[in-house]
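1. Below: sequence and its predicted model.
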Amino acid sequence: MSITAAMVKELRETSGAGMMDCKAALKETGGDMEAAIDWLRTKGLAKAAKKAGRVAADGLVGVAANGNVAAVIELNSETDFVARNEVFQKLVQDVAGVAVGLEGDVEALKAAPFPGSEKNVEEEIKDAVATIGENMTLRRSARLAVEKGVVASYVHSAAAEGLGKIGVLVALESAGDADKLQALGRQVAMHVAATNPMALNTEELDPAAVERERTVYMEQARESGKPENIIEKMVEGRLRKFYEEVTLVKQSFVINPDLTVEQAVEEAAKDAGTEIKLAGFVRFALGEGIEKEETDFAAEVAAAAGN
């Protein structure tokens, strides 16, 4: 497979490694971008690639809550201009409100009745497309609920009430004071918005992601030339550090870095005189996982001019 300049550029932007190293990595891995990143990491030339690296899409993330239940949705548009449109904002708020009563399935949400209308959510979005003149996609939906306790929320880069670029839900199970739980939950939600943990705890981590890290650490350790039993200990130590970095409960709490999130919740439980369980979280960042086609504006102008 021939390695193109565009491939080298993409790997360089994703990994932060040098151009020649990126070219070598792509040659070594036959052009496989993910394998090339791992190759660079093994050589100590790149950090772990962040999934959201170059992705982008416009629109809004919307959050709605009703006591111990809350939902978050993502409604995409073609431009950021539409995200500032009051009609579009009201649409996102209404769809998020509908999502509170469902189980988080986006297809069920599309088929659900839209409030104050004889149409369903999907039909209402199609009407908005015709009115606003820009394509829209209801991309995803999630919902958290607890029997006792609260589901707190936080919206980052807020454009209006419950609308922004990042939406987070945090579920706390407890018989404690609802206002205090909401305050704690909001702090944890702000932490999640800032740190983007991969999972709540080690048990919920994707086994494939853990195995990938283990493989990279193993290759790095073997290059040190140390005995196999020492290598195994080195790898286990690196994995423990990985768990501390990517699982919510083990992360250093951004509000009080002297504590982990798990310890902060335990401290709050002591103050409240009752148990508090961090039951789950959801984080939607606008456009993550969507590759927006990049165009060469100068080339487009030249083409339009017939050059």
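-> Thanks, I have it.
2. all contacts plus neighbour counts: C-alpha atoms, from now on.
-> Will do.
3. Just give the nearest non-adjacent residue to S153, would you?
-> What sits nearest to S153 in space, not counting adjacent residues and going by Cα to Cα, 6 or more residues apart in numbering, is L169, at 4.5 Å.
4. That neighbour reaches V155, doesn't it?
-> No - counting by Cα atoms under 8 Å, L169 sits too far from V155 to count as a contact (9.1 Å).
5. The two: which is more packed in?
-> Shown here are L169 and V155; by other Cα atoms under 10 Å, L169 has more neighbours (33 against 27).
6. Tell me who's in contact with the residue nearest to S153.
-> Contact analysis of L169 by Cα atoms under 8 Å, 6 or more residues apart in numbering lists A70, A71, V72, L144, V151, A152, S153, Y154, A189, F281, V282, R283.
7. would you say it is within a helix?
-> No - read with DSSP: H, G, I helix; E, B strand; the rest coil, L169 is strand and lies in no helix.
8. Would you check how far apart it and A285 are?
-> Separation of L169 from A285 (Cα to Cα, to the nearest Å): 12 Å.
9. and which of the contacts of L169 is nearest A298?
-> R283 (36.9 Å; Cα to Cα).
10. Tell me which stretches of the stretch 151-300 of the chain form helices.
-> 178-195, 207-222, 228-246, 261-272, 297-304 (DSSP state H, counting those that start in this stretch).
11. Make TSV from those and add distance to E118 to it.
-> Putting the helices of the stretch 151-300 of the chain into TSV (distance: least, Cα to Cα, whole Å) gives the following:
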stretch	distance to E118
helix 178-195	35
helix 207-222	45
helix 228-246	45
helix 261-272	45
helix 297-304	44
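12. Please identify the most buried of the ones you listed.
-> Among those, helix 178-195 has the highest mean neighbour count (mean count of other Cα atoms under 10 Å), at a mean of 20.
13. how distant is that helix from the center of its chain?
-> 17 Å (Cα atoms, centre = their mean, to the nearest Å).
14. same check, this time on stretch 101-109
-> 19 Å.
15. got another, please set it beside the one above:
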Amino acid sequence: MKKITIEDIKKLREKTNAGLMEVKKALQKAEGDFEKAIKWLREKGLANAAKKSDRVAAEGAIFILNKENKVVILELNSETDFVAVNKLFIDFGNKISQYIINTDFKEKSLEEFRKTIFDGEKIDEKIASLTTKLGEKISLRRFDLFDVENYQFSTYLHVNKKIGVIVIAKNVEKDLLKDIAMQIAAMNPEYLSLKDVPNDKKEEEYKIARKDLKDTLKGKPENIQEKIISGKVNKVLSDLILEEQTFVKDNSKKIKQLLSKNAKLISFIRYEVGEGIEKKIENFKDEVMKQIKNKE
């Protein structure tokens, strides 16, 4: 068996980012063979990641990257905010975003994407390895890639990387488009325009309004009732529709009133970290202790 030196351990740590004791054990198991040691660490990482797979990863960060005529938005999740600001986590999110743009994965599903080879390994294996290194479940939740060759676009990424926005348009003044991206981040619209609202959503809001206004509608003519109900429904929907929203920087105007005759908003997307994921509630002390244990 080859004698394992400090230099061997140092070299393998630099190559894998694994812990000191794990590296030493891997070299011992592999009898000093570097390739076998790396394979052992990788397999151990996959096993450890599998144990963490049932955990809830509802924290994390949003990544936005644009290059030439493409722009990508991506959500990478972790279990805690501590890991979400870790350099390894941030670097991985940036590298994956770059990879998506370079390989044009616009038409691929997330499942297909996870199975692709990135830097010598499947992306799923990369995520498993990162899970082991950081001691928390890491999850690539979603991404969207846009080709903006014939359009304008603006992006907004909140300072804490928890909310990200891409808005695509034509003939909209640059600063205004930037303001609209911030509007989307702050006001969280669901639809671009009234025509984008599904009929079942309109019908649902109509039923809710009629029920809520039951006492107000009593004794009033049918045409007056319809006006009252429509007014309430329009108010509710206007908060959900970007073009109908009141501009946050000037509440005397709606977004659509800011657009010139030839200007048009084409589409938008808004990501918020963890939205729709049921989070496990932990107090701050427990979260800190969890981080300490993960580092031991």
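-> On my side now, so go ahead. Keep in mind that this is a model prediction, so the values were computed, not measured.
16. just so I know, which of the helices of the stretch 151-300 of the first structure lies nearest A35 of the first structure?
-> Using Cα to Cα, the nearest of the helices of the stretch 151-300 of the first structure to A35 of the first structure is helix 207-222, at 10.1 Å.
17. helices or strands up against that closest one?
-> Helix 207-222 of the first structure is packed against helix 33-42, helix 228-246, with contacts defined by 3 or more Cα pairs under 8 Å, 6 or more residues apart in numbering; DSSP states H and E.
18. Give me the range in the second structure that the shortest one lines up against.
-> When you say that, I think you mean helix 33-42 of the first structure. Across the second structure, nothing matches helix 33-42 of the first structure (TM-score structural alignment).
19. Buried residues, that helix. List them.
-> By neighbour count on 16 or more other Cα atoms under 10 Å, the buried set for helix 33-42 of the first structure is M33, A36, I37, D38, W39, L40, R41, T42.
20. Throw the residues you listed into TSV and include distance to E236 of the first structure, thanks.
-> What follows is the buried residues of helix 33-42 of the first structure, written out as TSV (distance: Cα to Cα, whole Å):
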residue	distance to E236 of the first structure
M33	26
A36	24
I37	21
D38	18
W39	20
L40	21
R41	17
T42	16
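21. now for those residues, which pair is the farthest apart?
-> Most distant of the buried residues of helix 33-42 of the first structure, by Cα to Cα, are M33 and T42, 14.3 Å apart.
22. Just to confirm, what residue in the first structure is aligned with I166 of the second structure?
-> Mapped onto the first structure by TM-score structural alignment, I166 of the second structure lines up with L169.
23. For F114 of the first structure, see how far away that match is.
-> Shown here: L169 of the first structure relative to F114 of the first structure, a distance of 23 Å by Cα to Cα.
24. Give me the neighbour count for the aligned residue in the second structure for I255 of the first structure.
-> Mapped onto the second structure by TM-score structural alignment, I255 of the first structure lines up with K249. By other Cα under 10 Å, 10 other residues sit near K249 of the second structure.
25. ok, and the closest non-adjacent residue to T246 of the second structure?
-> The shortest distance from T246 of the second structure to any non-neighbouring residue, by Cα to Cα, 6+ apart, is to K254 (4.3 Å).
26. Can you tell me the number of residues neighbouring that neighbour?
-> The number of residues packed near K254 of the second structure is 17, by other Cα under 10 Å.
27. residues in contact with it?
-> Contacts for K254 of the second structure (Cα under 8 Å, 6+ apart) come out as E243, E244, Q245, T246, F247.
28. Could you export the residues you listed as CSV, including neighbour count and distance to V23 of the second structure?
-> As requested, those are exported to CSV (neighbours: other Cα atoms under 10 Å; distance: Cα to Cα, whole Å):
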residue, neighbour count, distance to V23 of the second structure
E243, 22, 57
E244, 22, 58
Q245, 23, 56
T246, 20, 58
F247, 20, 56
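29. Identify, from those residues, the entry nearest to E203 of the second structure.
-> Nearest to E203 of the second structure among the contacts of K254 of the second structure: E244, at 18.7 Å, using Cα to Cα.
30. What's the separation between the nearest residue to the closest one once chain neighbours are set aside and R13 of the second structure?
-> Spatial nearest neighbour of E244 of the second structure, chain neighbours left out: S238 (4.9 Å); criterion: Cα to Cα, 6+ apart. According to Cα to Cα, S238 of the second structure stands 56 Å off from R13 of the second structure.
31. ditto for A181 of the second structure
-> 43 Å.
32. give me every residue that touches M136 of the first structure.
-> Taking Cα under 8 Å, 6+ apart, we find M136 of the first structure in contact with L75, N76, S77, E78, I125, K126, V129.
33. Any of the residues you listed buried? List them.
-> With neighbours counted by 16+ other Cα under 10 Å, the contacts of M136 of the first structure contain buried members at L75, N76, S77, E78, I125, V129.
34. Go ahead and confirm the last one touches L138.
-> No - in this structure V129 of the first structure lies outside contact range of L138 using Cα under 8 Å: 11.7 Å.
35. buried sites along stretch 284-294 of the first structure?
-> Buried residues in stretch 284-294 of the first structure, counted by 16+ other Cα under 10 Å: F284, A285, L286, G287.
36. What lines up with the first one in the second structure?
-> In the second structure, F284 of the first structure lines up with Y271, judged by TM-score structural alignment.
37. List the residues that contact the closest residue to its match other than its chain neighbours.
-> Spatially, and ignoring its direct neighbours in sequence, Y271 of the second structure is nearest to G164 (5.2 Å; Cα to Cα, 6+ apart). Neighbour list for G164 of the second structure: I62, F63, I64, I73, T155, Y156, L157, H158, A185, R270, Y271, E272 [criterion: Cα under 8 Å, 6+ apart].
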